[in-house]
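Asks: sequence-free structure coming up:
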């Protein structure tokens, strides 16, 4: 995205549309986590425990398939119109989910929700680039990433609260007033270009990969339950999935703008990141879907408290992800984290397998935390390593590729967990109830479809049923552990590459979200370089350019000289004092420029002298060189035009930012 497309707006004028975009992102992000704690109640009301996983999987598959299309259609036809359409589709899906009368209806309506959700996530982050200049994008996109961190914590709690205090249908109805507010604000306050950038949209590639993923999910979720593993349906879908994958590869080799360029798989570290991302998505979202069921059915925890019990896992993910990201940034060493993270994740899955009806709250919290810490240690580094491994032209698709595989892993993981759970539950319930007296209307089949009827059983039968549910759920973690161990082995094959200075820790949108992230290479580079606009970044930047230009000036004095050179006379006393930069720093900078003969007063205004103009040109050249150096080998002789324009624009904008704090 070119900086030329940014619509000039005051900082205050940006906040209202940004707030509406955050609401849209909140809706889509929340619906990925809010449903899990409501699922046991939904199943008891609508029936269909065998298809519980599809309530989550349908949404994930639809989001994954729709995300790449929304991004390119927004470029072509205008993001405002498309964002409004995405909100409407999402709200229609939410309303229909709220009135669903059976599981097939709910699953279908969740897919409609997912189609809209993919647009909300993709377009909200893309519109930020239309509203704010490159130097500000990192800060605002960080807000959108924080939404995913917040909803990871709040989603399970809110899902439990609405289910317990109102009705599970309010998990979906709550979207309606929030979405309506976002629609009104977007219509009135968002003013951005109408689009017009033509794409060769890869509709066929999108259809093929979505169809292949659906076939895999159908095989894993229906095989062994609805269909025998040796049935013609299972074999037919497996063969069809393989054919679709082969067709997808062939189509992507010829597509002008492929969903997933096959050339990326020639890069060893990217291929490893994609495979490990699949496993992490598989384990993370499978566990987040079924642990609330374990807590509510086996331990009799309320829906709200099941969300509270999940906090050690979620907080473990966020804390480990944040700490590992900071350590990588400061040390430049990253290989340790995926190795340890996948190892801890494997151990965490084995610990979750040990959960039982008599497990204490402390024991469960410890196991949840270990599992979450393992996931968090891996999540940050995978996107970072993939970005570091590719050339600039592939930066955007590398990011979307890794997150795409995590999305597919999440969809398949939830389905596989559900298939293992459903296939084992029926037999274990039958064994537990054999010879047990049962109340009228209660049977192994009714208990399978309505877990809340466990409370009607006599004590002896209840213990057996709770044990059956416990073993059926915890067995899925045992089956997932070998896959996590394979990921652990794969991490040893990473090639330790020196990190480019421009490759920064990804935000939560790229690590916690189960949907692919669609950003262009220029967007990713702008996000990374925009950290130079922070107080610490500006101080470091101006210290370095002053040293490179061979001058002995305070960082703030270098900034002021460039400001005077680019924008003309400046009255230092009128530079806004927002509390972050002391007035003394500005006054001392102006005084130093006068003492060195680099600027002089014309009345109250500061004007550059001839020596000052020459010094400013040297500082400007040094600043642009340093911006280019941040990009490492991306800044080569064959660099694309958009990267050159981005560096030039950032060079100008950073010169107009507030002065660095250090005097």
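Replies: Arrived safely. From a predicted model like this one, the values you see are computed outputs, not experimental measurements. Numbers count the residues shown, from 1 in each chain.
Asks: CA atoms for contacts and neighbours, from now on please.
Replies: Fine.
Asks: List of residues touching stretch 615-631?
Replies: 500-502, 529, 541-542, 545-546, 548-549, 558, 561-562, 565, 598, 635, 647-648, 651 (Cα atoms under 8 Å, 6 or more residues apart in numbering).
Asks: how about a cut-off of 6 Å?
Replies: 501-502, 545, 549, 562, 651 (Cα atoms under 6 Å, 6 or more residues apart in numbering).
Asks: just the residues you listed now: which is nearest residue 263?
Replies: residue 502 (22.6 Å; Cα to Cα).
Asks: Make sure that closest one is indeed in a helix.
Replies: No: using DSSP: H, G, I helix; E, B strand; the rest coil, the secondary structure at residue 502 is coil, not a helix.
Asks: burial count for it?
Replies: Look at residue 502: counted by other Cα atoms under 10 Å, it has 23 neighbours.
Asks: one step back: could you export the contacts of stretch 615-631 as TSV, including distance to residue 457?
Replies: Output for the contacts of stretch 615-631, formatted as TSV (distance: Cα to Cα, whole Å):
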residue	distance to residue 457
501	62
502	61
545	76
549	81
562	79
651	72
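Asks: Which of the residues you listed sits closest to residue 331?
Replies: Nearest to residue 331 out of these is residue 501 (Cα to Cα; 11.5 Å).
Asks: what about the residue nearest to that closest one when sequence neighbours are not counted, neighbour count?
Replies: Computed as Cα to Cα, 6 or more residues apart in numbering, the closest residue to residue 501 that is not its neighbour in sequence is residue 630, at 5.0 Å. Neighbour count of residue 630, defined by other Cα under 10 Å: 17.
Asks: do the same with residue 396
Replies: There are 20 residues near residue 396, going by other Cα under 10 Å.
Asks: ok so it is a helix residue?
Replies: Yes: the assignment for residue 396 is a helix, going by three-state DSSP.
Asks: Residue 390 versus that one, what's the distance?
Replies: Distance, residue 396 to residue 390, using Cα to Cα, to the nearest Å: 10 Å.
Asks: before we move on, what about residue 167?
Replies: Residue 167 is 48 Å from residue 390, by Cα to Cα.
Asks: ok, structure two:
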């Protein structure tokens, strides 16, 4: 009972009185022993897991295969002026729709929203592959993003419906392994297809999503509480709240994506959408807490619970730093080590390869021992130490150093990648699983966006601040105002005169040092915040209204099915 009272889930007054009376009568309570429930995980269970892995693979492939092929695609459809939109409309659409998907899956169940999301994802890719103009491709990527956003939320949620909280990180580890395989092969495959037939960059996703649909339609049969009429279902949807949220997040993401690329950060084109977006976001949360909102898509309890609040922040930091590393670690190799973009991709393999197996191991440890705070401490401490060590790298650093530093970094990512969502869910009532998962996925994606934006601001500011170290005026012009990142991948640094090369190296080294020091500080802050998390019991009991359909219905007991 003592452990149960630590749970952040709110108790009604009757339960509180009963608990207090029980403790008064039994001053030395008997420890609660949780028994692993006997669960039947037959063929249908594993087919559902397989379909989830397939859509994880294809969404990860879609996100990474386009990175190397996009320059070729934009040239083919004459979309150079729309490059930023072509690269980011998927992120905009998928991020904005996540809380809406989480809420509606509580009303309509998981099955149909998931099938619709996979269909949208497939239609978007089919249209993208058939695109004849940049406008058509942008619209297609929006459709793909709507489907992808739904898949991200619902795939996590279906795991929650089928697996008790203590085992969820283990199954999330399986899925993240599959997705990472796609992440690794995506850029290579994208480069190859971009040179031969760029349309297959999109068409290649269709077989995987098609097989997933072929499995889902007959086997993804999940229960849910059904309303008697469609009118009552629609009345539960938070249309106003989601409209405010989507408009606000699009405005915020517009500012973050366009800032420093199409417009300077001081431009009204950036300031206005950011101010309007964050103001609208505040209005959204006011609406969620008001009596006008009958069924919130992002309930206030998510932010009134210390463990869930801390874990959402840890999610934001972990995902932001992951993107931070992915985008800026190769810059060290391309500038100070004179590596080509391809070679720099090989140089970051110590991090890319090892953090995924470590995430799977983390999931197994959480499942076996039911502990998560030590994992979070190790994860953020390793990330902070590794980023601090990366800040001391220079052009003369030996291979053993940067390999070892990346291995420490992989420990950080492996410990935090999949270990946070189950804790958020454990800190809340089971009825909040859908909205909590939708919010978690939104925060994760939002962290990815900031993981590009914040280090870019730091990097470009330091470059501009120290450009006076470079005596060659022509080179200074090629590096200022955000151009240094792209310049790093051209290989032009190796062609510079020795004296100018040393000066340029100094500018890049200074910018990277500051960038990694800030990352180390952010990870250290996350480490401290882990102390605020409560020690909750990660239950082995599965209590949900959304599990798999029973094959037989007991006589006299109605079962609501989808």
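Replies: Noted; the coordinates are in hand. These figures come from a predicted structure and were not determined experimentally.
Asks: TM-score of the superposition?
Replies: Between these two chains, after superposing, the TM-score reads 0.70 (TM-score structural alignment, normalised by the length of the second structure); 497 aligned residues with a Cα RMSD of 5.0 Å.
Asks: and the helix or strand hosting residue 333 of the second structure, which residues are buried?
Replies: Assessed by DSSP states H and E, residue 333 of the second structure sits inside helix 306-335. For helix 306-335 of the second structure, burial by neighbour count (16 or more other Cα atoms under 10 Å) applies to 306-326, 328-335.
Asks: Please, which helix or strand holds the residue lying closest to residue 227 of the second structure once chain neighbours are set aside?
Replies: Setting aside the residues directly before and after it, residue 227 of the second structure is nearest to residue 233 in space (Cα to Cα, 6+ apart), at 6.0 Å. Using DSSP H and E, residue 233 of the second structure sits within helix 230-236.
Asks: Touching the helix or strand that that helix is followed by from outside, list them.
Replies: Once the chain leaves helix 230-236 of the second structure, the next helix or strand it forms, by DSSP H and E, is helix 239-258. With Cα under 6 Å, 6+ apart as the test, helix 239-258 of the second structure has contacts from 96, 270, 273-274, 277, 280-281, 284.
Asks: okay, those in CSV with secondary structure, distance to residue 372 of the second structure and neighbour count next?
Replies: Formatted as CSV, the contacts of helix 239-258 of the second structure follow (DSSP: H, G, I helix; E, B strand; the rest coil; distance: Cα to Cα, whole Å; neighbours: other Cα atoms under 10 Å):
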residue, secondary structure, distance to residue 372 of the second structure, neighbour count
96, helix, 29, 25
270, helix, 40, 22
273, helix, 39, 20
274, helix, 36, 22
277, helix, 35, 24
280, helix, 35, 20
281, helix, 31, 21
284, helix, 32, 21
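Asks: Out of the residues you listed, the closest to residue 218 of the second structure would be?
Replies: Nearest member of the contacts of helix 239-258 of the second structure to residue 218 of the second structure, counting by Cα to Cα, is residue 96, at 29.9 Å.
Asks: To which residue of the first structure is that closest one aligned?
Replies: Residue 96 of the second structure maps onto residue 65 in the first structure, with residues paired by TM-score structural alignment.
Asks: Kindly name the residues of the first structure that line up with the host helix or strand of residue 378 of the second structure.
Replies: Assigned by DSSP H and E, residue 378 of the second structure belongs to helix 373-390. Aligned using TM-score structural alignment, helix 373-390 of the second structure spans residues 335-352 in the first structure.
Asks: which other residues reach the matching stretch?
Replies: Residues contacting stretch 335-352 of the first structure (Cα under 6 Å, 6+ apart): 367, 370-371, 374-375, 377-378, 477-478, 481, 484-485, 488, 491.
Asks: Doesn't residue 146 of the first structure lie inside a strand?
Replies: No: applying three-state DSSP, one finds residue 146 of the first structure to be helix, outside a strand.
Asks: Leaving out chain neighbours, which residue sits closest to it?
Replies: That would be residue 508: by Cα to Cα, 6+ apart, it lies 6.0 Å from residue 146 of the first structure.
Asks: And the one you found, how far from residue 385 of the first structure?
Replies: 16 Å.
Asks: what about the residue nearest the centre of the second structure, distance to residue 186 of the second structure?
Replies: Residue closest to the average C-alpha location in the second structure (Cα atoms, centre = their mean): residue 444, at 3.5 Å. The gap separating residue 444 of the second structure from residue 186 of the second structure is 21 Å, by Cα to Cα.
Asks: Can I take it that residue 601 of the first structure is in a helix?
Replies: No: in this structure, residue 601 of the first structure is strand, not part of a helix, as judged by three-state DSSP.
Asks: so the nearest residue to it once chain neighbours are set aside, which of the three states?
Replies: Distances taken as Cα to Cα, 6+ apart place residue 607 nearest to residue 601 of the first structure, at 6.1 Å, with adjacent residues excluded. Here residue 607 of the first structure is recorded as strand under three-state DSSP.
Asks: Now which residue in the second structure aligns to residue 607 of the first structure?
Replies: For residue 607 of the first structure, no residue is aligned by TM-score structural alignment.
Asks: okay but residue 607 of the first structure is in contact with residue 590, surely?
Replies: No: Residue 607 of the first structure is not in contact with residue 590 according to Cα atoms under 6 Å; the separation is 10.2 Å.
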